[in-house]
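>>> Sequence plus the predicted model coming up.
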Amino acid sequence: MFLNVHSSYSLKYGTMDIPAIVAKARALGIHQMVLTDINNSTGAVEFIRECGKQGILKEADDVQKGNIPYQIKPITGIEFKRDNQLLYFGIAKNREGMRELNEFLSHHNIENIPLPDDAPVFKHVFIIYPFSKIFSRILKENEFVGIKNTQLNHLYNHHLLQQKDKLVVWHPVTVRDKITYRLHEYLRAIELNTLLTMVPEDYKCDKDEYLIPEEVLKTKFDRFPFMVENTQKLMDACDLSTYFEPGSQPASKNRLAYCKEGTALDKALLRRIAFKGLEYRYGKNNLVAIERLEKELRIIEFKNYCAYFLITFDIVRYAMGKCKFYHVGRGSGANSIVAYCLRITDVDPIDLDLYFERFLHEKRTSPPDFDIDFAWDERETIQRYIFKKYPRWHVAFLGTMSTFKDRAIIREIGKVLGLPKVEIDSFTDPTREWENLQNPTYKKLLAVHQHMKSMPNQRSIHAGGILISEEPITYYTALDLPPKGFPTVQWDMYEAEAVGYEKFDILSQRGIGHIREAVQLIKQNKGKDIDIHDFKTFKTDKKLNAILREGQPIGCFYIESPAMRQLLKKLKCEDYLTLVAASSIIRPGVASSGMMKSFIERYHAPDKVVYLCKEMEEQLKATYGVMVYQEDVIKVCHYFAGLDLADADVLRKAMSGKYRSKLAFEELVNKFFLSARNQGHSEELITEVWRQISSFAGYSFSKAHSASFAVESYQSLYLKTYHPKEFMVAVLNNYGGFYSRWVYVHELQKTGAKVHLPCVNHSDEVVNIKGNDAYIGFVGVQGLENKFITGIPCERRLNGPFKDLEQFVKRTQITLEQSILLIRLGTLRFTGKDKKTLLWDIYNYLGHNQKRPNSIELFNLEHKEYTLPHLENSDIEDAYTELELLGYPLNFKMFDFLKTGYRGDMMANDLHNHVGETVKMVGNYVCEKTVHTVKNTKMWFGTFLDANGDFFDTTHFPNTTPIYPFSGKGCYLILGRVVEDFGFPSIEVLKFAKLDIHMNPVAVD
């Protein structure tokens, strides 16, 4: 009887999640109902699955009473609204009907076409129009009119009574009870961005839109029994049982065959390409590699994942071949020698003894996934290739579902209640929590918050996940078209996996852009071709490893942050395998558990390692008894606790946040403890092993992932070591990395390059380098309009260098404001005139409300020259201008702003000689990191440059630090004690203050 049920996926409208709807229906004895969310089918497949799941599970009460839990018959559809007005809702007769509805909605979403007043002709869909007194539509065979019990009196003498077979019971379901109706009102107010009291009645649901027993609903239509019969007949005609068998694992929905001829040819093709790649990677007769390759191919073929590998290979081949793009294949896919031979990844799994079962094993129920990184400005090209290659409705981006967050909910509720901003701000201030709890208004907000938290708020797009489907994706979901411009499914990665999809991750990162552009610049500037994939040479290069050991790889991917630099130095890291380990133990979980410190200690004294037990020694000897990688979690769960590989991998996956069933996770944890006890381990030992697993697994990398990062780090390190100027220019042009832009400009200057301020006759949009001269690009100039950022270099390239100010103005059609900005920065210094003279001159051309010509003059008419008095200019004035317009002074150190000439008692490179001493230093602020202590107080880690341009680091403990110690950019006087941790010196700060500077003379005047 319930043809129009809304879940919370009817965003900011429905109030119940799908499990709650099904549970409520079962409690009321309802046997079938139709989920019809508004303009989406996000929950359709989840609803079908949930009905089956709750029908199979037997509750204790059911068993005691001798009842056999039944399965509610799930029927799905979509409600179509335009501008908050209900047009009609469609009910799928079967899978084909759901596809029709999804494709109808998808077409209008993707083409941005408003939904029509009349539904189109559907073959497998029932359409229900809402009843009205003036209903005059001519109904098609599959179309009906839904009538609420409150509308029955309007049927008197209505012409629709002549079409009794077209009238059905319409009892929409939106809320659970009166309390959730109030929640519905809040949601509507938030959606309409208005006060709770201002929401129009016709924008809300009726107050009785909740589930009631079927028999009660039927009695409301006693005078019109044919409506009940029509409704029953309609629902009985629907059958979606072909979607899933209750309780069974869904079959893979990914594209099953890469070749048109089918899976048999896929197997032959994958084998041929893999063995060709094997020869490229290992030579002709490497028996170990051949044996490993055969093992993997056997499992891949058994699991029918050949197409998955071939599709990924095709993407990489297109990127490397036609586009000449550089990529990094990372994640668990790098555990596979097949992936290595297909050049999906550059990580050698034999060299690293990578655990293939982390990626794929015979018991795995879902396909593996590859993470392929491209440069930030090249990823879209690859995405467009994928969407062009595969048919419409067979390829889409993965979606995400954002939920209402705690502080955001409080703000939203406060706004619809009409509270002033100051009061709302106070309610979201964590330091006033106790005070707020005494406030009755805040208590009211909290009551609403309890109902609203974690509810779906809006659909969005996944960072890079793409689904490529065997059958049309529209059997399972409608598609949106977010601002990115690619069709996107209406559910997230968890639902995708539950349906049977595994994503292809096409991602981006700046580090690849650094490498790509550096190689190009080296070719342009030095005429050298660099084989950046010659990793085997890089990892044994003594010069690279020496720099790695010193911990100063600024600009290099993943290893430049203060924490990573410290770790590299503490480990005295000088080889690839140690870097792989460092890439994982730097993660928060390892550090917070104390395992990072344990690893460093054991790394330096491996003969003193005491292992927890024999199994831990056997499985973790390579990492000195410390879990470093995700694979270690699997190995410990398997060999220590006795879980099978499938359960071990599921537990690992659950702990990394990719498993959303809390109940299933708790069952696995219990299974871990029970199984470990059965292995004969003591409770104390089991508890300690579990502590290490649980504190680490959620933040860890797979070893293959760490290895992929380490490869890219070595490539960056090679370029910085042997071609530092070009590399640092590439870093600047690809939006830097961990640090602010000025740090990379400083690093470029340290290479010996002569770095120039922007110049209209030499600068391009981005930084360029010719020989030893590098010119800052116009992109970095604050306030410069985009048309001049690109237009000035373009005009110069087309018509040659600018000869003087007048010609520059005429050729670029620049405005007075923009020209003043460029003059102040010194970009017209080629004229030989000082800035203040040029600022005077510019008014001859553009000042005094003169109308600027809109086209090039036929004759070159020169302006009259005036003799000006000498105008003073100072270095510090220029430095302040650069600070304003670039964000940093180029040729004027921050130390030169100081009123004092004092630069500290010592420099950073001498700290190791003064361990235990209290010293004074002066440092230029680079960055900071705030952390919370176990007592919930704050402490900070700071990074500074000394007057010589060398890095040093500080620690600010709560008892020696004000509430917030830093005051932004500038130089600080630091008093502290020199401490050393595994050979890395730093300062424990006792006193700390920002030093006074000379003011801008222009501002003083």
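Noted; the coordinates are in hand. Residues are numbered from 1 along each chain as shown.
>>> contacts, neighbours, all on C-alpha from now
Will do.
>>> Please name every helix or strand in contact with the longest strand along the chain.
Counting by DSSP state E, the longest strand found in the chain is strand 918-932. Judged by 3 or more CA pairs under 8 Å, 6 or more residues apart in numbering; DSSP states H and E, strand 918-932 is in contact with strand 938-945, strand 971-981.
>>> again, only this time at 10 Å
The contact analysis (3 or more CA pairs under 10 Å, 6 or more residues apart in numbering; DSSP states H and E) places strand 918-932 against helix 562-571, strand 938-945, strand 951-956, strand 971-981, strand 984-994.
>>> The structure to be compared is supplied as follows:
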Amino acid sequence: MYGVPAFVKLAEDLKLPYICGMEITFNDDVLCLYVKNENGYRHLMKITTAYHNDTFDEKLLKRYSEGLICIIETSNAHFKQLFAEDQQKLNKRLFKYDVLFKNNFYLGISVTSKEGIQYANELRNFVTNHPYRTVAFPKIRYLKSDDAIVLAIVEAIANEDKDDILKEKSLVGQDYFMTLKNYSKIYTTAEIAETRAIVDGVTFSFHQKRGQMLRYPVDDATKTLKSLCAESLKNKGLDTFDIYTQRLNYELETIIKLGYADYFLIVQDFVAHAKNNNILVGPGRGSAAGSLVSYLLNITEIDPIKEELQFERFLNPFRQTMPDIDIDFMDTSRNDVVEYVREKYGHSRVANIVTYQTIQAKQSLRDVGRVYNYPSHHIDLLSKSLSNPKLTLKDSYRRLPQFKKLVDSDQYFLDIVSLASKIEGLIRQNGLHPAGVILNEGPLEEVLRLSVDFAGHYISQFELDYIEDQGFLKVDFLALRNLTTMAHCVDLINAGKDKPIIDKFNIPYDEKEVFELIASLQTMGIFQLESSGIKRAISLLKPSC
């Protein structure tokens, strides 16, 4: 179900209804399970997680069949063989599915050839003597018939068999999206109407909020948060200043009103765990540094009142999205902190977030070169002429004279680029978001499509934007090499000393010499201060202490 969010968005952009589901193989039958309502969606989440975790069985299918539509594929070899050899046995199997899914079980008719028409008619005759319904169920794998070559190239890339060389430069396939007029020639009016009725009967909305704020394990999060902040304000000697007490009361009122007391307690807890376990944590970045509550909870180390930072940039009563506190950890220990969160709240409540890498211009050339066995030096010649990696092949042809000249010089190069442009922009592989982690009050397998990594940890199959749209809490655990370098440097300085010279957890930030160094533009290797743009800003601002 990796592609569901993008599919839903496109359908909505086109103002078309949508239906979501996935295909599974069960007892050699190919079952397509579709979501009919919210209950069905939550059941499908459990089924698909179990299916990809190799814990799926018939009992689980029975338990979570409600709210799902099941269409059995009749065009696969196993079904065809059983239909030809033992229709009585087939009927018993179909009857079990019909009972299981009640009024939501269908036989999917798929026709892609003249032989398929005869087979479809035989299935229709079979159904007239049994209590099953057929639906128009064409297998659509590409938009236009000549897009079959794109699928062939992609499958060859996935195959990664160097001896399997693709020869066809163009293909015409049957698994394309036809017009209703053409479908009406293949399927009966009743089958098309049944297919449409299935879609019309769907009440599921992908955009429903399914995430729940993770609860911190205390009886009263609001009371605990207020107590921790008041105690810290007193310990820092700030409780006698009206500006601090007023600001704290205002922030607490906003946080509690928006329902985020647990969130702040969760973040302060894993930050405290890191510091207590000798893991260096960043002083704070982004708008979270404008929060006095964050400062009092030792999530950040910047006094927002002293530095005149605004809380509203971070959180305000009109904000529609979850708060976002980015926390930097030593890159060698970042995963230790995430593992602490898993152990504390349960593995089923924590998940990493998937990312997708698309095929860029140079990669498309390399992939086409491999699957068609083009000489590597010819591919290198084309790749080197792509002097701007941000441009697509089409834009490169328009804007890069060297690339245009090479492509125009020979039909051979034009053919390579034409093939490469067909796969450019498609998703090639997935990865993990470098920082984002989902935290949820209930088990994630009940509300989110998940896969499982080699360590048994959950990974969301939906990307970050769609996760946040559905109300899931995302926390950024950032791995920062600079913190690891700092920790090692301080450890080396303190090595062999009776008393530490520097406390790496209490490094002062307001020393005159530090600002003089920054103002001198000697910022190479200093996190976020070494880029040319920041150096220009430093020259203008001339920071001082």
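Arrived safely. Model, not experiment: these values are computed from the prediction.
>>> hang on, the earlier thing: so which bits of the longest strand of structure 1 are buried?
Using 16 or more other CA atoms under 10 Å as the test for burial, strand 918-932 of structure 1 gives 919, 920, 921, 922, 923, 924, 925, 926, 927, 928.
>>> now do stretch 288-308 of structure 2
288-304.
>>> Which part of structure 1 matches that stretch?
On structure 1, the counterpart of stretch 288-308 of structure 2 by TM-score structural alignment is residues 333-353.
>>> Stretch 259-267 of structure 2 now?
With TM-score structural alignment as the criterion, stretch 259-267 of structure 2 aligns to 304-312.
>>> how far out from the middle of the chain is the matching stretch?
Stretch 304-312 of structure 1 has its C-alpha centroid displaced from the chain centroid by 25 Å (CA atoms, centre = their mean, to the nearest Å).
>>> Kindly report the same for stretch 115-126 of structure 2.
42 Å.
>>> Quick check, central residue of structure 2?
residue 463 (2.1 Å; CA atoms, centre = their mean).
>>> Please determine how far that one is located from residue 189 of structure 2.
Distance from residue 463 of structure 2 to residue 189 of structure 2, counting by CA to CA, to the nearest Å: 39 Å.
>>> ditto for residue 449 of structure 2
From residue 449 of structure 2 to residue 189 of structure 2 the distance is 35 Å (CA to CA).
>>> Compare neighbour counts for the two and give me the winner.
residue 449 (23 against 13; other CA atoms under 10 Å).
>>> now the helices for the stretch 601-750 of structure 1?
614-620, 630-635, 645-655, 662-678, 683-696, 703-722, 724-733, 741-750 (DSSP state H, counting those that start in this stretch).
>>> can you put the ones you listed in JSON lines and add distance to residue 549 of structure 1 and mean neighbour count?
As requested, the helices of the stretch 601-750 of structure 1 are exported to JSON lines (distance: least, CA to CA, whole Å; neighbours: other CA atoms under 10 Å):
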{"stretch": "helix 614-620", "distance to residue 549 of structure 1": "24", "mean neighbour count": "16"}
{"stretch": "helix 630-635", "distance to residue 549 of structure 1": "26", "mean neighbour count": "26"}
{"stretch": "helix 645-655", "distance to residue 549 of structure 1": "32", "mean neighbour count": "21"}
{"stretch": "helix 662-678", "distance to residue 549 of structure 1": "40", "mean neighbour count": "15"}
{"stretch": "helix 683-696", "distance to residue 549 of structure 1": "26", "mean neighbour count": "17"}
{"stretch": "helix 703-722", "distance to residue 549 of structure 1": "12", "mean neighbour count": "24"}
{"stretch": "helix 724-733", "distance to residue 549 of structure 1": "18", "mean neighbour count": "27"}
{"stretch": "helix 741-750", "distance to residue 549 of structure 1": "19", "mean neighbour count": "18"}
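>>> Understood, closing this out.
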